[in-house]
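1. Predicted model and sequence follow; I will ask about them next.
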Amino acid sequence: MSRTIRTLDPTTGEPTATYEGWDADRVETAVARAHTASRTWALVPVAERAARAADLARSLREHKDHLASLAVAEMGKPVREAEGEVEKSAVTAEYYARQGPAILADERVEVDGAKAWVAYEPVGLVLAVMPWNFPVWQVMRFAVPSLVAGNGVLLKHASNVTGSALALQDLFVEAGFPEHLVTALVLADTDVPDTTARLIEDDRVAAVTLTGSNRAGAAVGAAAGRAAKKSVLELGGSDAFVVLDDADVEAAAAAAVKARFTNSGQSCVCAKRFVVAAPVADAFTAAFVAGVEALRLGDPRERHTQIGPLARDDLRAAIQRQVEDSLAAGARLLTGGKPVPGDGFFYRPTVLADTGPGMPAFDEETFGPLAALTVARDDDHAVRLADASSYGLGLSIWTADPDRGVALARRITSGAAFVNAVVASDPRLPFGGTKRSGYGRELAAAGIREFTNTRTYWVTA
């Protein structure tokens, strides 16, 4: 069985690089080295660990052009967005360099007759199964807090961004982290399920985190449960973008275009379902469609490009199937709806109206440039439509009355709720989902403590 990994340029469909996937012996060597490195790293004072995060921020900025060019070549991200992804990663590294020691500091608890405190201590080696859509940021938002917490990282990145994975591994070493502390596992796709299951069972692996599909999350979560190990799962989303009858329609429509079509629509926290109050539905739809049709689709290496190709041709086929099946179920096509002829994996930015429960564009996670519009009769109907999803990652509500927006958000299940703002991740705030979007949190204090042993100390004289 071949273990060869071939990456393709989504802009042209042409091969870009070839890697040889590791066999079981090489994986074992890597795990042994990573385990040893993580045990040593756990003994390093937290202030020193945090200082390395500050050095990592500098290294990220120094290598911004190279990392961005890899993202463009491997998964088709528009270059300006790729550069922004690297900068966001650097900002996150700086956040943990500043805040990590305080978040991890012992917490004194007042008890009678004893000295007591809570400590946040490293758990050990953490396996991370990461996706391709944000090849730098997805890794950094987990790895930086985990390393500052004193853990080691085994990174199983998506095979189509193998070059990015290896570049990040080298970057950590350049920033002063010990060799093997962050190890990128180079695995052929056919070897991933069995190898991942074995690693989760391995006593040297303390915990696992995954960002990916529900299917992959179910397998990883089940394996972690059998091994009684901590897991964090981020499994995508179908975020609702709710526009109430008192909203600034032009502002909401402009934000909606950005919210749906960033990263060419290939984001867990992209708004996907647009629930619009009936009194403003026509005005919002006209402004939204005009904004979508003005998006510049093209070569992601060009700085004016806003929509690049999808990362793989099978992803483009999946979007086409969702469009066709939704139209057959009664949706109405307002713009787009077809692949772009020629080289590469391009798909026209698409808007469907008259969608609702029972249609793929509304029920499923749409991972590409496809927006689903539906009209709400009133606030109660908007709540039902927004909550009519098996996912629960983000939520955005637009209204002239922020208190009304917050009150509405409290009736809808999600991991985050934004009022008059586009859903986004920020290192200062926890990030994660509910329902089929997963469990656990990344970023902020919650993210750095996810992979620590919250340990109680009680000392009597």
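-> Happy to help now that I have it.
2. Please make it C-alpha for all contacts and neighbour counts, starting now.
-> Noted.
3. for stretch 166-180, the distance to its chain's centre please.
-> Here stretch 166-180 shows a centroid-to-chain-centroid distance of 22 Å under the convention C-alpha atoms, centre = their mean, to the nearest Å.
4. Residues touching it, excluding its own?
-> Outside stretch 166-180, the residues within contact range by C-alpha atoms under 8 Å, 6 or more residues apart in numbering are 30, 33-34, 37, 41, 52-53, 55-56, 59-60, 67, 136, 182-184.
5. List the buried residues in it.
-> Using 16 or more other C-alpha atoms under 10 Å as the burial criterion, the residues of stretch 166-180 that qualify are 166-173, 175, 177-178, 180.
6. quick one: residue 217 from residue 128, how far?
-> Relative to residue 128, residue 217 is positioned 12 Å away (C-alpha to C-alpha, to the nearest Å).
7. any residues in contact with both of those two?
-> residue 210.
8. In the helix or strand where residue 48 lies, which residues are buried?
-> Secondary-structure element containing residue 48, defined by DSSP states H and E: helix 46-62. Judged by neighbour count using 16+ other C-alpha under 10 Å, the buried positions of helix 46-62 are 46, 49-61.
9. all helices of the stretch 251-400 of the chain, in order?
-> Read by DSSP state H, counting those that start in this stretch, the stretch 251-400 of the chain holds these helices, from start to end of the chain: 278-293, 313-328, 360-363, 379-387.
10. try it against this one:
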Amino acid sequence: MTTLTSRNPTTGRIAHEVPAATDEQVEAVLDRAENAFSDWAAAGFDERARVLRAVAAQLRDNVDAYSALMTEEMGKPVTEARGEVGKAAWAAEHYAEHAAAYLADEHIASDATSSYVQYLPLGPVLGVLPWNAPFWLAFRFCAPTLMAGNTAIMKHDSNVPGCAAAIADAFAAVGAPEGVFQNLPVTTDQVEGVIRDPRIRAVSFTGSDRAGSIVAATAAGEIKPAVLELGGSDPCIVLADADLPAAAETTALSRIINAGQSCIAAKRVIVERAVHDEFVELLAEQLQGFKVGDPADEDTRVGPIAREDQRKNLHEQVVASIEAGATRVLGGEIPEGEGYFYPVTLLTDVTAEMTVCAEETFGPVAVVLAADAADHAVAIANDTPYGLGASVWTTAERGEAMARRIEAGQVAVNGIVKTDPRLPSGGVKRSGYGRELGPHGIREFVNAQQVWVGPARE
């Protein structure tokens, strides 16, 4: 029997083992999702909102239990894990409150007596999710999907089977209709068959660009819509007229949240040469203040890397870049002892061809590049196959003007790049396509049906 296994990255020992679904179990999940769809779609926004609000309350009432699962399975510091549970509940509450307005009929004048677009659900939607934000990413997918009237099937990462089961249990605990939301614990090899199944009408995928290209090709082969939120190598531009202490504080936070294991973390810090040395000192001071340690400790700010192979890959990226000429200011050495810990690391004298720039780094590694001026900084920022998020530190007016020139799905001016249920999120280039969250996200998996009512007007 194939099992899905998670290891506690703090100790390296097995945390949970869950049997992978058999073909018969997969078939039953798909059947339940399809059978539940018509009643769920007909239930209307008020009833769907009631269920989502109840699930949100379930999350908030049991925040410590859910956050402990994240800390155990993927090493998220417990304070961050609690915040993630709250943010997942917020997503459910936000769409419960605003879905009806987001999907209201849109009347458009034409030669008809009346013409409008109405937004109708598609059917069962598959969400293929990663491990790095198990609760938030699940609700980023399912809250708009469910409020639009679709049913949701969640294929979570095999690294977090306990979190996945707990999310499904939250729906069961509040009496959600059977088949409306289901956990599907399958292996990677089983995913293609699920995508191709005619009962699945659309796919949402969050993960690497390599895996995303496979999902996209499979969905396209079945002529099914997909939303892809893929990797990032997000630039953070710091210009000479920036508030340098504020920029250093926020950039350091952006780089170390979730031990740096975030697609939208600031990964390439591009600093105007006139303030480069001053900013590096400020950034190093901030980074040195973060405690690395047991994620169950309330004072820990940086937990372990989620898996041993990922720590190994991260370290190889750092070593290769140092050998290519980068300067190690902080960290950069694997510590002794159990667990998959990696120190907060700062590299300077980094150039675009070095591995830490050419590839996505998934860990607490900040790299600084020097730019001659603002135009040069934008050119460096865009010199990447990715285009997920970006940040700019300068005057507000100048930052807004620069945002139009940056090839990214979202740009924060004098702030941290983050996801927010109220605002759309997504990427361009190899960072994916489509949008999640906000009014744009809920319209990804609906039929925008045009209705023309006669007679025609003269």
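-> Perfect, I can see it now. Fair warning: this is a prediction, and the values are worked out from it, not measured in the lab.
11. TM-score of the superposed pair?
-> The TM-score (TM-score structural alignment, normalised by the length of structure 2) is 0.98; 455 aligned residues with a C-alpha RMSD of 1.1 Å.
12. coming back round to it: okay, buried residues for the following helix or strand past the helix holding residue 48 of structure 1 please.
-> Using DSSP H and E, the helix or strand that follows helix 46-62 of structure 1 in sequence is helix 64-75. Residues 64, 67-75 are the ones in helix 64-75 of structure 1 that count as buried (16+ other C-alpha under 10 Å).
13. now swap in stretch 283-300 of structure 1 and tell me
-> Those buried within stretch 283-300 of structure 1 under the rule 16+ other C-alpha under 10 Å are 284-285, 287-289, 291-293, 295, 297-300.
14. same check, this time on stretch 96-106 of structure 1
-> By neighbour count with 16+ other C-alpha under 10 Å, stretch 96-106 of structure 1 contains the buried residues 96-98, 100-101, 103-104, 106.
15. does residue 25 of structure 2 count as helix, strand or coil?
-> helix (DSSP: H, G, I helix; E, B strand; the rest coil).
16. From residue 2 of structure 2, how far out is it?
-> 13 Å.
17. Spell out which residues are contacts of both of the two.
-> Residues touching both residue 25 of structure 2 and residue 2 (C-alpha under 8 Å, 6+ apart): there are none.
18. Report the separation between residue 224 of structure 1 and residue 147 of structure 1.
-> Counting by C-alpha to C-alpha, the gap from residue 224 of structure 1 to residue 147 of structure 1 is 21 Å.
19. Comparing those two, which residue is more hemmed in?
-> Higher neighbour count among residue 224 of structure 1 and residue 147: residue 147, with 29 against 22, using other C-alpha atoms under 10 Å.
20. The host helix or strand of the more buried one maps to which residues in structure 2?
-> Using DSSP H and E, residue 147 of structure 1 falls within helix 137-148. Under TM-score structural alignment, the counterpart of helix 137-148 of structure 1 in structure 2 spans residues 136-147.
21. Stretch 236-252 of structure 1 now?
-> Going by TM-score structural alignment: stretch 236-252 of structure 1 matches residues 231-247.
22. list the buried ones in the matching stretch?
-> For stretch 231-247 of structure 2, the neighbour count (16+ other C-alpha under 10 Å) marks 231-240, 242, 244, 247 as buried.
23. Also stretch 441-455 of structure 1?
-> With burial defined by 16+ other C-alpha under 10 Å, the residues of stretch 441-455 of structure 1 counted as buried are 441-452.
24. So which residues make contact with it?
-> Looking at what lies outside stretch 441-455 of structure 1 - C-alpha under 8 Å, 6+ apart - the contacts are 100, 103-104, 118-123, 126, 141-142, 145-146, 148-149, 151, 207, 230, 232, 426-433, 440.
25. Filter those residues down to the buried ones.
-> Looking at the contacts of stretch 441-455 of structure 1 with 16+ other C-alpha under 10 Å, the buried ones turn out to be 100, 103-104, 118-123, 126, 141-142, 145-146, 148-149, 151, 207, 230, 232, 427, 430-433, 440.
26. about what we covered before: end-to-end on the match of stretch 236-252 of structure 1?
-> Looking at stretch 231-247 of structure 2, the gap from its leading to its trailing residue is 23 Å under the measure C-alpha to C-alpha.
27. How about stretch 404-422 of structure 2?
-> Per C-alpha to C-alpha, the first residue of stretch 404-422 of structure 2 is 21 Å away from its last.
28. mind checking how far that stretch is from the chain centre?
-> 14 Å.
29. ok, now stretch 340-348 of structure 1?
-> Distance, stretch centre to chain centre, for stretch 340-348 of structure 1: 25 Å (C-alpha atoms, centre = their mean).
30. just stretch 218-237 of structure 2 next, same as before
-> On C-alpha atoms, centre = their mean, the centre of stretch 218-237 of structure 2 falls 11 Å from the chain's centre.
31. okay if I get the buried residues of helix 64-75 of structure 1 as TSV plus distance to residue 257 of structure 1?
-> As requested, those are exported to TSV (distance: C-alpha to C-alpha, whole Å):
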residue	distance to residue 257 of structure 1
64	27
67	26
68	23
69	25
70	26
71	22
72	21
73	25
74	25
75	21
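32. and which of those residues is nearest residue 355 of structure 1?
-> Out of the buried residues of helix 64-75 of structure 1, the one with the shortest distance to residue 355 of structure 1 is residue 75. That distance is 29.4 Å, counting by C-alpha to C-alpha.
33. I'd guessed the closest one sits against residue 159; true?
-> No. Checked against C-alpha atoms under 8 Å, the pair residue 75 of structure 1 and residue 159 is beyond contact range at 10.7 Å.
34. can you tell me how far the residue positioned nearest the centre of structure 2 sits from residue 420 of structure 2?
-> Computing the C-alpha centroid of structure 2 and ranking residues by C-alpha atoms, centre = their mean puts residue 137 first, at 5.7 Å. Here the criterion is C-alpha to C-alpha. By it, residue 137 of structure 2 lies 12 Å from residue 420 of structure 2.
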